[in-house]
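*Asks:* After the sequence you'll find the predicted model.
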Amino acid sequence: MRLTDHTDYSLRTLIYVAVHPDELVHVQSVADAFDIPKNHLVKIVQKLGQLGFLHTVRGRSGGIRLGRAPERIGLGEVVRAMEPDFALVECFHQGDNACVITSACHLRGVLGEALRSYFAVLDRYTLADLVDQPNVLRRLLGDTAAAVVPVSDIKVRRRATSV
């Protein structure tokens, strides 16, 4: 099984932001650190924001920060939200499965069990588990003072949200 670049970049973005907890991070900083096209990353950040994993601040002094504590961002939750589907083989598709051996084959059951095990492992970990050495990660990411804006320097107007 392989995750899409979309999910990979989502996890990397969350890691980058998590190791800068007191700062608004610029999308360009994440793009530069991982050599990811900024235009692609903007779409990912928008989705992560819509899902509540990130909080985005627009404007000249804007940036991104975590939408909730790293201990509350489960890896399984992120992967499930960012991947388009988990139909590993054709027989996972109920409506358009044309495989002639589906009725006698046990592949779907075996791969289904493997997929459940895969998520059981991911569900045991959070973003906090990935960033337990923030200083090392920051150094490896080429952390520079110019790459971030301290949150204390930003005035954010909160809009009322309806539930």
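*Replies:* Looks like it came in fine.

*Asks:* C-alpha only now, for contacts and for neighbours.
*Replies:* Fine.

*Asks:* three-state assignment of the most far-flung residue of the chain relative to its centre?
*Replies:* Most distant residue from the mean C-alpha position of the chain: Ala104, 37.8 Å away (C-alpha atoms, centre = their mean). Under DSSP: H, G, I helix; E, B strand; the rest coil, Ala104 falls in the coil class.

*Asks:* Roughly how far does it sit from Cys91?
*Replies:* Ala104 is 12 Å from Cys91, where distance means C-alpha to C-alpha, to the nearest Å.

*Asks:* One more: Thr126?
*Replies:* Counting by C-alpha to C-alpha - Thr126 and Cys91 are separated by 31 Å.

*Asks:* for Gly49, same thing?
*Replies:* In terms of C-alpha to C-alpha, Gly49 sits 34 Å off from Cys91.

*Asks:* what does Thr4 give?
*Replies:* 21 Å.

*Asks:* between those two, who's got more neighbours?
*Replies:* The residue with more neighbours, out of Thr4 and Cys91, is Cys91; 20 against 13, by other C-alpha atoms under 10 Å.

*Asks:* Now that one. Nearest residue, chain neighbours left out?
*Replies:* Asn97 (5.3 Å; C-alpha to C-alpha, 6 or more residues apart in numbering).

*Asks:* Please, which helix or strand holds the one you found?
*Replies:* Under DSSP states H and E, no helix or strand contains Asn97.

*Asks:* Pull the number of nearby residues for it.
*Replies:* Asn97 has 12 neighbouring residues, counting by other C-alpha under 10 Å.

*Asks:* where do the strands sit along this protein?
*Replies:* Taking DSSP state E to define them, one finds strands in the chain at 23-25, 54-57, 63-66, 148-150.

*Asks:* this is the comparison structure:
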Amino acid sequence: MRLLRSTDLALRVLMRLAVAGGSTPTTREVAEDMDVPYTHAAKVVADLTHRGLLTARRGRGGGLSLTEQGRTASVGALVRAYEGDGDVVDCEGATPCPLHTGCRLRGALRRAQEAFFAALDPVTVADVVSDPTGPLLLGLPTASRTPSADPPGERRP
């Protein structure tokens, strides 16, 4: 199973904010830290804010911070919310599978998908940033902690 980019980014944003300590990075700084386009990060941040997992304050002294609900959020519930509960394969789409009425594969894939979510259900955002991940996240060079020698819009090789 492969996660959508928005799912991956939502998890990484929450993880980044979970180790932010008292700092409140901006959406732009988080996007730079995660090496993703600002527009993608802004969309995910807006959704996470709507879900009550983080707060976003505008203006001077503003920035992003993780809420207690965000810290204790189930990774399984987050992945489910972003990925949806739909079937792994589309057996009845524009070109329906001729086996869809008697196929056992669809049910097996559905059970596997649910097992994947169930394995992530007890895991929280706080769990995934505990040692050794949290210190590794803190050790990464970030836009908010290190000046960049690269011109705006260019990426490092």
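*Replies:* Perfect, thanks for sending it. Only a predicted model underlies this, so the values are computations on that prediction, with no experimental measurement involved.

*Asks:* TM value for the aligned chains?
*Replies:* Here the superposed chains carry a TM-score of 0.81, computed using TM-score structural alignment, normalised by the length of structure 2; 145 aligned residues with a C-alpha RMSD of 2.3 Å.

*Asks:* coming back round to it: quick check: the residue nearest to Cys91 of structure 1 vs Glu90 of structure 1, distance?
*Replies:* For Asn97 of structure 1, the distance to Glu90 of structure 1 (C-alpha to C-alpha) stands at 6 Å.

*Asks:* With Gly74 of structure 1 instead?
*Replies:* 28 Å.

*Asks:* These two - which one has more neighbours?
*Replies:* A count of neighbours by other C-alpha under 10 Å puts Gly74 above the other of Gly74 of structure 1 and Glu90, at 18 against 13.

*Asks:* residues in contact with the aligned residue in structure 2 for the more buried one?
*Replies:* In structure 2, the residue matched to Gly74 of structure 1 (TM-score structural alignment) is Ser74. Shown in contact with Ser74 of structure 2 (C-alpha atoms under 8 Å, 6 or more residues apart in numbering): 120-125.

*Asks:* What sits closest to Ser74 of structure 2 if chain neighbours are left out?
*Replies:* Using C-alpha to C-alpha, 6+ apart, the closest residue to Ser74 of structure 2 is Thr124 (4.5 Å).

*Asks:* For Leu14 of structure 1, see how far away the equivalent of the one you found over in structure 1 is.
*Replies:* Structural alignment (TM-score structural alignment) places Thr124 of structure 2 against Thr126 in structure 1. Distance from Thr126 of structure 1 to Leu14 of structure 1, counting by C-alpha to C-alpha: 11 Å.

*Asks:* list the contacts for the nearest residue to Leu48 of structure 2 once chain neighbours are set aside?
*Replies:* Closest residue to Leu48 of structure 2 apart from its sequence neighbours, by C-alpha to C-alpha, 6+ apart: Leu54 at 6.1 Å. The contact partners of Leu54 of structure 2, taken as C-alpha under 8 Å, 6+ apart, are 14, 45, 48, 64-67, 70.

*Asks:* and what of Gln28 of structure 1?
*Replies:* Gln28 of structure 1 neighbours (C-alpha under 8 Å, 6+ apart): Lys38.

*Asks:* Please repeat the previous calculation with a cut-off of 10 Å.
*Replies:* Gln28 of structure 1 sits next to 35-39, 41-42, 63, 147-148 when contact means C-alpha atoms under 10 Å, 6 or more residues apart in numbering.

*Asks:* Against Arg80 of structure 1, how distant is it?
*Replies:* 26 Å.

*Asks:* do Cys105 of structure 1 as well
*Replies:* On the measure of C-alpha to C-alpha, Cys105 of structure 1 and Arg80 of structure 1 end up 27 Å apart.

*Asks:* got it, and Gln133 of structure 1?
*Replies:* From Gln133 of structure 1 across to Arg80 of structure 1, the span is 25 Å (C-alpha to C-alpha).

*Asks:* what's the answer for Gln50 of structure 1, then?
*Replies:* Taken as C-alpha to C-alpha, the spacing of Gln50 of structure 1 relative to Arg80 of structure 1 amounts to 15 Å.

*Asks:* Tell me where structure 2 has helices.
*Replies:* 5-18, 27-34, 38-50, 68-71, 75-83, 105-120, 125-128, 133-139 (DSSP state H).

*Asks:* Lovely, talk soon.
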